[in-house]
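Engineer: The following block contains a protein sequence and its predicted model.
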Amino acid sequence: MRKEHDFLGELEVADELYYGVQTLRAMENFNITGKHIDHDFIRSLAMVKKACALANMKTGRMDPTIGNAIVKAADEIIAGGLVDQFPVDPIQGGAGTSFNMNMNEVLANRALEILGHPKGSYDIISPNNHCNMAQSTNDAFPTAIKVCAILKSKPLLVALQRLVDELEKKAEEYKEVLKMGRTHLQDAVPITLGQEMGSYASGIRRGIKRIESSMLGAHIVNMGATAVGTGLNAEPSYIKDVAAELSTVVGEEFYTAENLIDATNNTDVFADISSGMKVTALVLIKMANDFRLMASGPRCGIGELKLPPRQPGSSIMPGKVNPVIAEVLNQVCYQVVANDLAVTLGVENGQFELNVMEPVIAYNLFNAMCYLKNGVNTFVDKLLIDLEADRERCQYWLERSVGIVTALLPHVGYENASALAKEAYTTGRAIKEIILEKGLLTKEEMEHILSPAEMTKPGIAGADILKVKGN
């Protein structure tokens, strides 16, 4: 054991641990989620600390021997090492101070070890004086959130693009599958299944652009702001250099905020990112619901889609298979929407020169990114790739719907079309059958007017027939 102290007193720390007294206090105080800090977030804060050490050495304020040892320790964490040395709860009071000091202690003790000194020799390398030089939790922590959000956005955007690509494949595959469109959950006019798939792809593409746009704000950081944005204890040259060093460390361009006070006390960039995911989740919910409805039945529902069977659907009903993959995407998206509310509440509850609610903002932002990525990949892998259209079922409903009468208006007139619809409703007969019986159109004319090519494009279906007849 070794003894460490802060201004509140002294605690014993197991000698094999790299964290110290302030981490122990955080563990005692915050037993909230039962989880540990996100691994990408650990790496992100280590990247920030590495950039700070490099910038401090560049200004001449930090001894290169100490600075290089801190950089080496940070590199080990960035590579995935020492993850078990970050036991603090992700939701914590203090605006992230517990995590910041957890990182500072681990860096200091690993750097001491690298230089051949015992852990806890803070007179040589200090968590506060060296690992936190020219910093505050109030600039290091939100900058790490931004770095982590950028890292996590990449696989999320890849997942969403995969979804778009697969939907576009289905749009091409089903471009000739004519089916009934529905509005108000009632029969409307025909549409192709391919057009529906293409519309889903379009909506997701818009979500990708929305998220990409929101991520631009994550590249503007407040490093050098220190406690309240005034830059106290941070030299001007450091403030200039640290964003450039962070850009090199992360491999993304970062820029120092024009107004460091604003960038320290406002966290609206995180609301922007969260909102982009929430709105995308709403589009996904709509799509998943449509899939579930089109696959309903399979015999006593709509049944236009055949979802790949993934597991038995009932503990009591033999042979039942449920749309579990579409259902899980729905639930993932509900959680993303809920996370957005937590982020929103965190963003709006900052006071004066700091938003102290950043831990809960980070926790919900990162979870939403992870859940959404996993939910979308599951939907693509377990449902969309092996999706099949029931072409016969689509044709079955199409022929029994009176919605196709809309396309006949220019050819038979509104009064005749209304009469056809009424007779079809009351007798249960097909529209096509009644038209042929009354001699309103020939079979060839009717099939041409009601073909997928004519029914699902702008203009009058069968306009060439009208032209031949002189109408």
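Structural biologist: Looks like it arrived, so ask away. These numbers were taken from a predicted model, which means no experiment stands behind them.
Engineer: For the rest of this, base every contact and every neighbour count on C-alpha atoms.
Structural biologist: Fine.
Engineer: Run through the helices of the stretch 101-250 of the chain in chain order.
Structural biologist: In chain order, the stretch 101-250 of the chain shows helices spanning 137-173, 193-215, 236-250, with DSSP state H, counting those that start in this stretch as the criterion.
Engineer: Reformat those helices into CSV and put mean neighbour count and distance to T378 next to each item.
Structural biologist: CSV is the format used below for those (neighbours: other CA atoms under 10 Å; distance: least, CA to CA, whole Å):
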stretch, mean neighbour count, distance to T378
helix 137-173, 21, 10
helix 193-215, 19, 16
helix 236-250, 20, 29
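Engineer: Take these and lay them out in JSON lines including distance to M47.
Structural biologist: Written out in JSON lines, the entries for the helices of the stretch 101-250 of the chain read as follows (distance: least, CA to CA, whole Å):
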{"stretch": "helix 137-173", "distance to M47": "8"}
{"stretch": "helix 193-215", "distance to M47": "18"}
{"stretch": "helix 236-250", "distance to M47": "6"}
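Engineer: contacting residues for V324?
Structural biologist: Contacts were defined as CA atoms under 8 Å, 6 or more residues apart in numbering; by that measure V324 touches R310.
Engineer: The structure to be compared is supplied as follows:
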Amino acid sequence: MSTRREHDLLGDRDVPAEAYYGVHTLRAVENFPITATPISIYPDLIVALASIKLAAARSNRDLGLLDATKADAIIAASEEVRAGRLHDQFVVDVIQGGAGTSTNMNANEVIANRALELLGRQKGDYKFLHPNEQVNMSQSTNDVYPTALKLAAYSGIMRLVDAMVVLRQAFEAKSEEFKDIIKMGRTQLQDAVPMTLGQEFSTYAVMLGEDEQRLKEAVLLVCEINMGATAIGTGINAHPDYARLVCQHLRDVTGVPVVTASNLIEATQDCGAFVQLSGVLKRVAVKLSKTCNDLRLLSSGPRVGLNEINLPPMQAGSSIMPGKVNPVIPEVVNQIAFEVIGNDVTVSFAAEAGQLQLNAFEPIIAHSLFKSVNHLRAGCLTLAERCVKGITANREHLRRGVERSIGIVTALNPYIGYANATEVAQQALLTDQSVYDLVLAKKLLTREQLDQILQPEILTQPRVFGTATTTAETHPLSVRRDQTD
């Protein structure tokens, strides 16, 4: 393999001649053989890095600090990376020491070598255009890297929100489809009171909608950036107007409403925005996992479980039990949730471990956050398309469950009183008779009254009641319906 010779403070190294990365990247690849996963697995991060280099080149050109010809070449090379080119040249491991320095060096070298090509020069001709002196002008890893993480997180969160909308709408459609299906609600896995299956599915939609809003709130925190901070926030080696200009150019380039932090020293060491965002992702994961638990439980059976709903069959469930089908889609989303919860712990420890003016552990924060965002997005879309949209209800089974449940005695409290209701419930449990039949046998209500009370619209929503009694003259059911709706 042909090579070119490059030099750094540790000496000379041979770099593959065709590589756009350089000696600093080469050493990082050797130093961090941790996950075998390069940073290019996160295209949003690569695009964010290129956007920063582009905005910095524009700013330095505008300030008269960088020759226009070289600035334009850096800008053009950065645009190519933003468009998806050369991502395979971003090869350093996602987990690395050095607070992200290797990632920033990788970006500097790739963009510098591509810019050199655009200028008709050879890769590695750093005397003409240098990765650190020109591409990294007015910058430090300590403002470039956290800003890139924030830009990448913003893009990922917006796509996650879009995926959550798809899932929420799928639940909303099922809620409408199932709005007239009566079933028993449960508390602590015991029969409680009747509800509709539509009401049950509407809760999943509402939970998702709430979390969409929480994510939109949390993502605003990552719009505060520390570009211009350079090493620790004092702005050493940066023009006084650079921070303002680079922020303006970043807004123009990315469309993200970034603002410069009011205190760049604080912003350089504080990872609070990542902690907050990770916490909201955990909230999403926990609630999504709870929803999947419900789907697995409601579909359990099909003969000896709850068997209230049917999940669409996606694959054979067993290598030994013929005909078995498992709830594999909710199961995979559960596992995503477990991962996200673990990632949140990692982010918390990494943010806490920073010392003084810099947090050296942002690479693991980035890796954890991006995994959570990407996997949650994929999980939401998979759950919507391959599970929720195909769910069907076992209507008659649900109705029979209500009729046989002791829980419907709660609906009779306003009509027959708590003492009578308790006696009926106990007797039903002991004799395996239905509440309906026992109430009739005890002549507590007429068949007509029972049939009216047990209508879904009466069982599943608030009603206005008079004094509970069993006499026909003062019975709540004698009140005209239009007065009680």
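Structural biologist: Thanks, I have the structure now. Computed from a predicted structure; not experimentally measured.
Engineer: one step back: so which of the helices of the stretch 101-250 of the first structure gets nearest M57 of the first structure?
Structural biologist: Using CA to CA as the measure, helix 236-250 is the one of the helices of the stretch 101-250 of the first structure that comes nearest M57 of the first structure, at 9.3 Å.
Engineer: how far apart are the closest one and its match in the second structure?
Structural biologist: After superposition onto the second structure, helix 236-250 of the first structure sits on average 0.6 Å from its aligned residues (mean CA distance after the TM-score superposition for the first structure).
Engineer: What range does whichever helix or strand comes after that helix cover in the second structure?
Structural biologist: Sequence order places strand 255-256 as the next helix or strand after helix 236-250 of the first structure, per DSSP states H and E. The alignment of strand 255-256 of the first structure onto the second structure (TM-score structural alignment) covers residues 259-260.
Engineer: now stretch 213-223 of the first structure
Structural biologist: Aligning stretch 213-223 of the first structure against the second structure (TM-score structural alignment) gives residues 217-227.
Engineer: now stretch 309-326 of the first structure
Structural biologist: Residues 313-330 of the second structure are the counterpart of stretch 309-326 of the first structure, counting by TM-score structural alignment.
Engineer: Which of the helices of the stretch 101-250 of the first structure sits closest to E399 of the first structure?
Structural biologist: Distances from E399 of the first structure to each of the helices of the stretch 101-250 of the first structure were compared by CA to CA, and the smallest falls on helix 193-215, at 15.6 Å.
Engineer: now the angle between helix 137-173 and the closest one, please.
Structural biologist: Here helix 193-215 of the first structure runs at 160 degrees with respect to helix 137-173, directions being taken by axes from the mean of the first three to the mean of the last three CA atoms, to 10 degrees.
Engineer: can you tell me the mean distance of helix 193-215 of the first structure from the second structure after alignment?
Structural biologist: Mean deviation for helix 193-215 of the first structure: 0.8 Å (mean CA distance after the TM-score superposition for the first structure).
Engineer: contacts for that helix?
Structural biologist: Counting by CA under 8 Å, 6+ apart, helix 193-215 of the first structure makes contact with 149-150, 157, 160-161, 163-165, 167-168, 170-179, 269, 272-273, 276-277, 279-280, 283-284, 287, all of which sit outside it.
Engineer: go again using 6 Å as the cut-off
Structural biologist: Residues from elsewhere that reach helix 193-215 of the first structure, judged by CA atoms under 6 Å, 6 or more residues apart in numbering: 164, 167-168, 171, 174-175, 177, 272-273, 276, 280.
Engineer: Ends of stretch 87-98 of the second structure, what's the gap?
Structural biologist: Counting by CA to CA, to the nearest Å, the length from the leading to the trailing residue of stretch 87-98 of the second structure is 21 Å.
Engineer: So which of the helices of the stretch 101-250 of the first structure is nearest T65 of the first structure?
Structural biologist: helix 236-250 (18.3 Å).
Engineer: now, the most widely separated pair of the contacts of helix 193-215 of the first structure?
Structural biologist: When the contacts of helix 193-215 of the first structure are compared pair by pair using CA to CA, the two farthest from each other are V177 and D272, 39.2 Å apart.
Engineer: and stretch 5-15 of the first structure, how far apart are its ends?
Structural biologist: For stretch 5-15 of the first structure, the first-to-last residue distance is 14 Å (CA to CA).
Engineer: which residues of the second structure does it align to?
Structural biologist: Using TM-score structural alignment, the match for stretch 5-15 of the first structure in the second structure runs over residues 7-17.
Engineer: Can you list the buried residues in the matching stretch?
Structural biologist: Buried residues in stretch 7-17 of the second structure, defined by neighbour count with 16 or more other CA atoms under 10 Å: 13, 15-17.
Engineer: All set, thanks.
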